[in-house]
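Asker: Got a predicted model here, sequence first, then my questions.
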Amino acid sequence: MKKLLDDVNRSNCAVIYDIIHPLEEGELPQDTIALLGSRIVHVHMKDGMPFEDPMELNWKYTKLGEGHIPIAEILQLLNQAGYKGFYSLEWETKWRKELQIFGMEPEIVFPAYYEFMQTACHPLEK
């Protein structure tokens, strides 16, 4: 992505950082944020873990805080990089079978996301 941004070389070209995708490709958050830094203008939040089947490249999505994504570290790295944009929960129930089960409904997950982010973004205030 950095190479593409460098090749385009336009100030109005930026990225949405979906925190799970670089991890699925084996890239660490500190590397992603170091490469993209100020070009990140929006962050898609989600959590997950690798499927047990090693042939499955995508990760299995979970509720925030129940997967293997180092969310607190990512938030800290983004803060250190000067990120001032928004964080949005990307809840893909339409095509993610693991999210189409009881307990994963938006009316349950969205309030839990809000509480999780309040704690993760302001850990010393709680």
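Answerer: All right, it came through fine.

Asker: make it CA atoms for all contacts and neighbour counts henceforth
Answerer: OK.

Asker: Show me what the helix or strand H21 falls within is in contact with.
Answerer: In this structure, H21 is located in helix 20-24 according to DSSP states H and E. Taking C-alpha atoms under 8 Å, 6 or more residues apart in numbering as the criterion, the residues outside helix 20-24 that touch it are 28-29, 32, 45-48, 50, 57-59, 69.

Asker: next structured bit after it?
Answerer: Once the chain leaves helix 20-24, the following helix or strand, as judged by DSSP H and E, is helix 29-36.

Asker: Who are the packing partners of that following helix?
Answerer: If contacts are counted by 3 or more C-alpha pairs under 8 Å, 6 or more residues apart in numbering; DSSP states H and E, helix 29-36 sits against helix 20-24, helix 71-80.

Asker: another structure for you, compare them:
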Amino acid sequence: FSASERMLAVMAQTRSSAVGILWDIDNPCKHAGESVQETFAKLAPYIKHTHIKDSLGAGADGKLTLPGEGDLPIGDCLGLLAEAGYDGWLSFEWEKKWVPQLAEPEVALPAYLDFIRSETRRVNAR
């Protein structure tokens, strides 16, 4: 479900400008073994919404982390989006309901805001 080729197949069947892709930056990288550059190159024309999350490790052994504490190249993703003129949404995906050991939202949401502000400033300064 995470491979960009599958999403391209769906988009080829829909052929509608009303349908787009939600790019969950973690899934193709960690579950399908794609680089963020590879995924973005394939899906960029269709991306309308982007999920931001971070993790350490890949696949079933991966562990979700607060933004900036994992090994996902979030800054690279933001850079790719900016270079392409992306004007869609960025949303923080925090899976506390399904992963109870994660930090509480009162910790995670401010951490995300600090991280995303810092990263977007860095990307915009390029």
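Answerer: Perfect, thanks for sending it. Bear in mind that the values here come from a model prediction, so they are computed numbers and not experimental data.

Asker: contacting residues for the most centrally placed residue in structure 2?
Answerer: For structure 2, the residue lying nearest the average C-alpha position, counting by C-alpha atoms, centre = their mean, turns out to be I25 (2.4 Å). Residues counted as contacts of I25 of structure 2 (C-alpha under 8 Å, 6+ apart) are 36, 50-53, 74, 77.

Asker: Any of the contacts of helix 20-24 of structure 1 buried? List them.
Answerer: Applying a neighbour-count criterion of 16 or more other C-alpha atoms under 10 Å, the buried members of the contacts of helix 20-24 of structure 1 are 29, 32, 45-48, 50, 58-59, 69.

Asker: Can you tell me which of those end up in helices?
Answerer: The helices, defined by DSSP state H, take in 29, 32 from these.

Asker: Filter the buried ones among the contacts of helix 20-24 of structure 1 down to the ones in strands?
Answerer: Restricting those to those inside strands, with DSSP state E as the criterion, leaves 45, 47-48, 50, 59.

Asker: wait, which of the residues you listed is closest to S88 of structure 1?
Answerer: Of all those, the one with the least separation from S88 of structure 1 (C-alpha to C-alpha) is M45, at 5.7 Å.

Asker: What's the closest one aligned with over in structure 2?
Answerer: M45 of structure 1 is assigned I52 in structure 2 as its aligned equivalent, the criterion being TM-score structural alignment.

Asker: Would you agree its match is in contact with L78?
Answerer: No - with the criterion set as C-alpha atoms under 8 Å, I52 of structure 2 and L78 do not qualify as a contacting pair; they are 9.5 Å apart.

Asker: would you list the helices and strands packed on helix 29-36 of structure 1 in a markdown table and tack on mean neighbour count?
Answerer: Supplementary listing: these in a markdown table, determined by neighbours: other C-alpha atoms under 10 Å:
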| stretch | mean neighbour count |
| --- | --- |
| helix 20-24 | 16 |
| helix 71-80 | 16 |
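
Asker: So which of those helices is nearest A112 of structure 1?
Answerer: Ranked by C-alpha to C-alpha, the member of the helices and strands packed on helix 29-36 of structure 1 that lies closest to A112 of structure 1 is helix 71-80, at 14.7 Å.

Asker: mean offset of the helix or strand just after that closest one relative to structure 2 (after superposition)
Answerer: Downstream of helix 71-80 of structure 1, the next assigned helix or strand under DSSP H and E is strand 86-89. Its matched residues in structure 2 lie on average 1.0 Å from strand 86-89 of structure 1 after superposition (mean C-alpha distance after the TM-score superposition for structure 1).
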